[in-house]
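Enquirer: Structure for the following, please:
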Amino acid sequence: MNPLKQKLLKRIRTSGPLSVADYMAECLFHPEHGYYNRKNPFGAQGDFITAPDISQMFGELTALWLVQAWKAAGKPDPFCLCEIGPGRATWMQDILRTAQKASPEFVNAAKIHLIEKSPRLIDIQKAALSDYTDKVQWVADIDGLPSLPTLLIANELFDALPTRQYVNTGGKWVERVISAQDNELIFGVGTGTIDTNTLPLSANGAEEGTVFEYASAREALAQQIASHIAAHKGAALFIDYGHKQSDLGDTLQAVRAHKQENFFANPGEADLTSHVDFEALNIAAKTGGSTVFPVITQADFLLELGLIERAGALGAGKDQATQQAISAAVNRLAGNGNGQMGDLFKAMCITSSGIAPPAPFGQPEATGNSQ
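Expert: Below is the predicted model of the structure:
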């Protein structure tokens, strides 16, 4: 039997059911059997492909946005350029390569900090960024960042942080838990409840069995990042998949080898995620003291930054196969069809007071709701 599954079954029999959040945390971050501590999940040979893996254009356009954000902040020198959850460092590698050409002074002023806890991933990141060895530091969390103006980025970070689930049961919203039955893990209903003020308006009259997901760990991290940005000046860019407004629905999924599988099939061997509630992140960021801008789709973010134009330049004079690959990458990044990221993925920007982020983000939000 899967070794982590054995441990989880034993724990449940000994101490009682687990929350969905605790189960996710064990599967993803267990020191010995956790997904991120034992697997290389990224890329074609892994379990999922992120936007930086799809095309260098994602990092190139982000780099240009960051340079403009740095200029909007007054070209601080030095400043902290930070990525949380950098994976294989593909995104940061493309950003630095592009920024070095577009604005060498930006790279010269940057003190690069990567927030990463996995020793295995840190080794991969060091190899990818070997040209910048003297400029990169690794820290475990936000508290490890220097007291400098900060530009912070994160791609597919929040979706991997654990979420709790609550089920409408007999007119009450009760926490969903993980129990054991016949040597298998199953969903059950616990005794915990949720403050009804936390529920979205759509919860009124919801059908029996409807699920609501609440990820306090995501909100806490968003608030912590916002507090750092507010205190030290700068901006943060989050790109992830999810919904602009809080809503109901079960979005938990397990992905292995680029396919969805049963949530309990292989603990520690599959990526576990759920959709991000950007409205909740916005409220948390405001609580942290940052200015929040309306959430936009990844398609709008990339297209307005010049994705089509960059694709054209990249494919100019290339053979047909290369041009088709570039076109496929554009569709994957900005399209709206099955398996495409354009609408499903969102981009969110927060800044310190008085800093206007570069396009395509508009005017700051006046309320707690995403537009």
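Enquirer: from here on, contacts and neighbour counts on C-alpha atoms
Expert: OK.
Enquirer: Which residue comes closest to residue 155 once chain neighbours are left out?
Expert: Counting by Cα to Cα, 6 or more residues apart in numbering, residue 155 lies nearest to residue 239, which is 4.8 Å off, once chain neighbours are set aside.
Enquirer: Tell me the secondary structure at that neighbour.
Expert: Assigned state for residue 239: strand (three-state reduction, DSSP: H, G, I helix; E, B strand; the rest coil).
Enquirer: so what's residue 164 up against?
Expert: For residue 164, the contact set (Cα atoms under 8 Å, 6 or more residues apart in numbering) comprises 19-21, 175-176, 213-215.
Enquirer: Of those residues, which belong to helices?
Expert: Counting by DSSP state H, the part of those found in helices is 20-21.
Enquirer: Take the contacts of residue 164 and write them to CSV, including neighbour count and distance to residue 202.
Expert: Shown next, in CSV, are the contacts of residue 164 (neighbours: other Cα atoms under 10 Å; distance: Cα to Cα, whole Å):
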residue, neighbour count, distance to residue 202
19, 24, 24
20, 21, 22
21, 21, 23
175, 23, 18
176, 26, 19
213, 25, 13
214, 22, 15
215, 20, 18
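Enquirer: could I get the contacts of residue 164 as TSV with distance to residue 244?
Expert: Putting the contacts of residue 164 into TSV (distance: Cα to Cα, whole Å) gives the following:
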residue	distance to residue 244
19	25
20	23
21	22
175	24
176	24
213	14
214	15
215	15
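Enquirer: between the contacts of residue 164, which is closest to residue 147?
Expert: Distance from residue 147 was checked for each of the contacts of residue 164 by Cα to Cα. The minimum falls on residue 215, at 28.2 Å.
Enquirer: Report the contact partners of that closest one.
Expert: 161-164.
Enquirer: about what we covered before: from residue 277, how far out is the residue nearest to residue 155?
Expert: When distance is defined by Cα to Cα, to the nearest Å, residue 239 is 12 Å away from residue 277.
Enquirer: How about residue 351?
Expert: Note on residue 351: its distance to residue 277, by Cα to Cα, is 19 Å.
Enquirer: Next, the structure of the following sequence, for comparison with the previous one:
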Amino acid sequence: MFRRSLSHLHGVCRGVPILSGRPGAFFSSSSSSRILNPYPPREGESDEINRVSPSTTTISVDRSGLYNPTDHFHKPSGDSELVKHLKSIIKFRGGPISVAEYMEEVLTNPHCGFYINRDVFGAGGDFITSPEVSQMFGEMIGVWTMCLWEQMGRPRKVNLVELGPGRGTLMADLLRSSSKFVEFVKSLDIHLVECSPTLQKIQHSNLRCVDEVSYCDNAATRTTTSLNGAPIFWHADLEEVPSGLPSIILAHEFYDALPIHQFQKTSRGWCEKMVDVTEDSSANVLLLKQVPLFLSPPPPATSLYLRRRCQWADEEEIAKLEQIEVCPKALELTHRIAKRISVDGGGALIIDYGKNEVIADSLQAIQKHKFVNILDSPGSADLSAYVDFAAIRHSAQAASENISVHGPITQSQLLASLGINFRVEALLRSCTHEQAESLRTGYWQLVGDGEAPFWEGPEEQTPIGTGTRYLAMAIVNKKQGVPIPFE
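Expert: Here you go, the predicted structure:
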């Protein structure tokens, strides 16, 4: 989440800047060389990094990177059907809905939610993620996963879980890069937690899945990935992933899309921001777009999370704030992850853009690689907010005494410690000039900070590093010791 004028924002990497900043809150009231083992190349690909995305009001909150997008638009179904649905909810209740309810409907409504019926990632979508920028990202996460598996005592079976796997790019690179480690591969049961049928199909394709019918088991279908032969399962929720086995859980740019509640300090104390409809005097119809938010006393359940978040912070920190964002679903999810790890063993790696402190006002909307008002055309733009890593830590620690929480550290620290510098040097030894430029660009986007000093192309496409914009946190069972690179 850089400070950059809107005139330079030609695209977005979801979560933090890839080629520029992903500014925030319009919701605010204040307005080829051969790949060396263990990194075999993708089928049909050379060893260069080939997923680099080239890339006035001042924005003070940022999140993602620039990209030169191709023409792309969303069909208007979400623009009308979802608005109608939101209005009906508000009308039925006789009052407004919370920002969290609005955000959840916009993103995951089963009929017209933003994530449900389309591919929102990459050049033809709305934003770009780190795995799409460079295969090195997934390879390094693969290193972390195998190291944790070693610390776990090399269990014969382990659940490898990814929350919100997008196109499956991270998992594909992880599996490809670890395919030579036979014992590790044999231990894996892969579980993808994905609510979008469209993305499930894309993941099935990108992971090169094969469906086999077992007539010995009531014609049940078994799905495996040809990348390493491991079985793959899809679930709508983490609770559906079988327990009883140690789990390695990956959550890359997942927490930022969980619905948040926004609170504003008033003379009456903390009040919650709400979304309502209004009458258009000229047409006498209800409108949702551009309706100003207003404040309402938060319900008891929501107040509980607000009080808990304030208790976890210093009084001085809270006293300075005029606004607070709280994400109950993030706290609940973290609690479930920690409980599972405390009982079954394993660990979780959370990577996202955010801060290690109370979040004030960060909600933002991105459509077709551009920032838009979050109330415009609900369902046609991505909504996301900064991740409160401090709250995640407290929630995990409160779940069990058997787990330990490490970090957050920056993405740059994480990837460097896992060996990305050695990886890029190996790739640079034998590649063309163009491949080398793409390699440097992708490397900088992952670990650099600010504008790349080596860039000689158009100024508006200057690669912007996300190395300090993303943070990484690990939650592990205490018996396993401290995971790398959090020592």
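Enquirer: Can you pull the TM-score for these?
Expert: TM-score for the superposed pair, counting by TM-score structural alignment, normalised by the length of the first structure: 0.92. Supporting figures: 357 aligned residues with a Cα RMSD of 1.7 Å.
Enquirer: tally of neighbours for the residue of the first structure sitting at the aligned position of residue 427 of the second structure?
Expert: Aligned by TM-score structural alignment, residue 427 of the second structure pairs with residue 314 of the first structure. Here the count is done by other Cα atoms under 10 Å, and residue 314 of the first structure has 14 residues near it.
Enquirer: Only the buried residues of the host helix or strand of residue 314 of the first structure, if you could.
Expert: Residue 314 of the first structure belongs to helix 307-315 when assigned by DSSP states H and E. Of the residues in helix 307-315 of the first structure, 307-308, 310-311, 315 count as buried by neighbour count, 16 or more other Cα atoms under 10 Å.
Enquirer: out of the residues you listed, which one sits closest to residue 108 of the first structure?
Expert: Of all the buried residues of helix 307-315 of the first structure, the one sitting nearest residue 108 of the first structure is residue 310; the distance, using Cα to Cα, is 25.0 Å.
Enquirer: The helix holding residue 314 of the first structure: how far from the chain's middle?
Expert: Taking the mean C-alpha point of helix 307-315 of the first structure and that of its whole chain, the gap between them comes to 26 Å (Cα atoms, centre = their mean, to the nearest Å).
Enquirer: how close does that helix sit to the second structure?
Expert: Helix 307-315 of the first structure, aligned to the second structure and superposed, deviates on average by 1.6 Å (mean Cα distance after the TM-score superposition for the first structure).
Enquirer: Report the contact partners of the aligned partner of residue 102 of the second structure in the first structure.
Expert: In the superposition onto the first structure, residue 102 of the second structure corresponds to residue 23 when matched by TM-score structural alignment. In this structure, residue 23 of the first structure makes contact with residue 178, judged by Cα under 8 Å, 6+ apart.
Enquirer: coming back round to it: please name the nearest non-neighbouring residue to the match of residue 427 of the second structure.
Expert: Among residues not flanking residue 314 of the first structure along the chain, residue 326 sits closest, at 7.8 Å (Cα to Cα, 6+ apart).
Enquirer: hang on, isn't residue 191 of the second structure packed against residue 234?
Expert: Yes: Residue 191 of the second structure is in contact with residue 234 according to Cα atoms under 8 Å; the separation is 5.8 Å.
Enquirer: Counting neighbours, go ahead and name the busier of the two.
Expert: In this view residue 191 of the second structure and residue 234 are compared by other Cα under 10 Å, and residue 191 has more residues nearby, 23 against 19.
Enquirer: which other residues reach stretch 36-54 of the first structure?
Expert: Applying Cα under 8 Å, 6+ apart, the set of residues contacting stretch 36-54 of the first structure is 28-32, 58-59, 87-88, 90-91, 118-121, 156, 255-259, 269-271, 329, 332-333.
Enquirer: out of those residues, which are buried?
Expert: Of the members of these, the ones counted as buried by neighbours, 16+ other Cα under 10 Å, are 28-30, 58-59, 87-88, 90-91, 118, 121, 156, 255-258, 269-271, 329, 332-333.
Enquirer: Please flag which of those residues sit within strands.
Expert: Members of these lying in strands (criterion: DSSP state E): 255-256, 271.
Enquirer: May I see these organised as CSV, with distance to residue 98 of the first structure added?
Expert: Shown next, in CSV, are those (distance: Cα to Cα, whole Å):
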residue, distance to residue 98 of the first structure
255, 32
256, 32
271, 31
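Enquirer: Tell me the one of those residues nearest residue 79 of the first structure?
Expert: Relative to residue 79 of the first structure, and with distances defined as Cα to Cα, the nearest of these is residue 271, at 33.6 Å.
Enquirer: Which residue in the second structure aligns with that closest one?
Expert: If you follow residue 271 of the first structure across to the second structure using TM-score structural alignment, you land on residue 382.
Enquirer: Wait, that match touches residue 366, no?
Expert: Yes: here residue 382 of the second structure lies in contact with residue 366, judged by Cα under 8 Å, at a distance of 5.1 Å.
Enquirer: In contact with the aligned partner of residue 64 of the first structure in the second structure, which residues?
Expert: The criterion is TM-score structural alignment: under it, residue 64 of the first structure has residue 143 as its aligned partner in the second structure. For residue 143 of the second structure, the contact set (Cα under 8 Å, 6+ apart) comprises 178, 418.
Enquirer: same check, this time on residue 95 of the second structure
Expert: Contact analysis of residue 95 of the second structure by Cα under 8 Å, 6+ apart lists residue 276.
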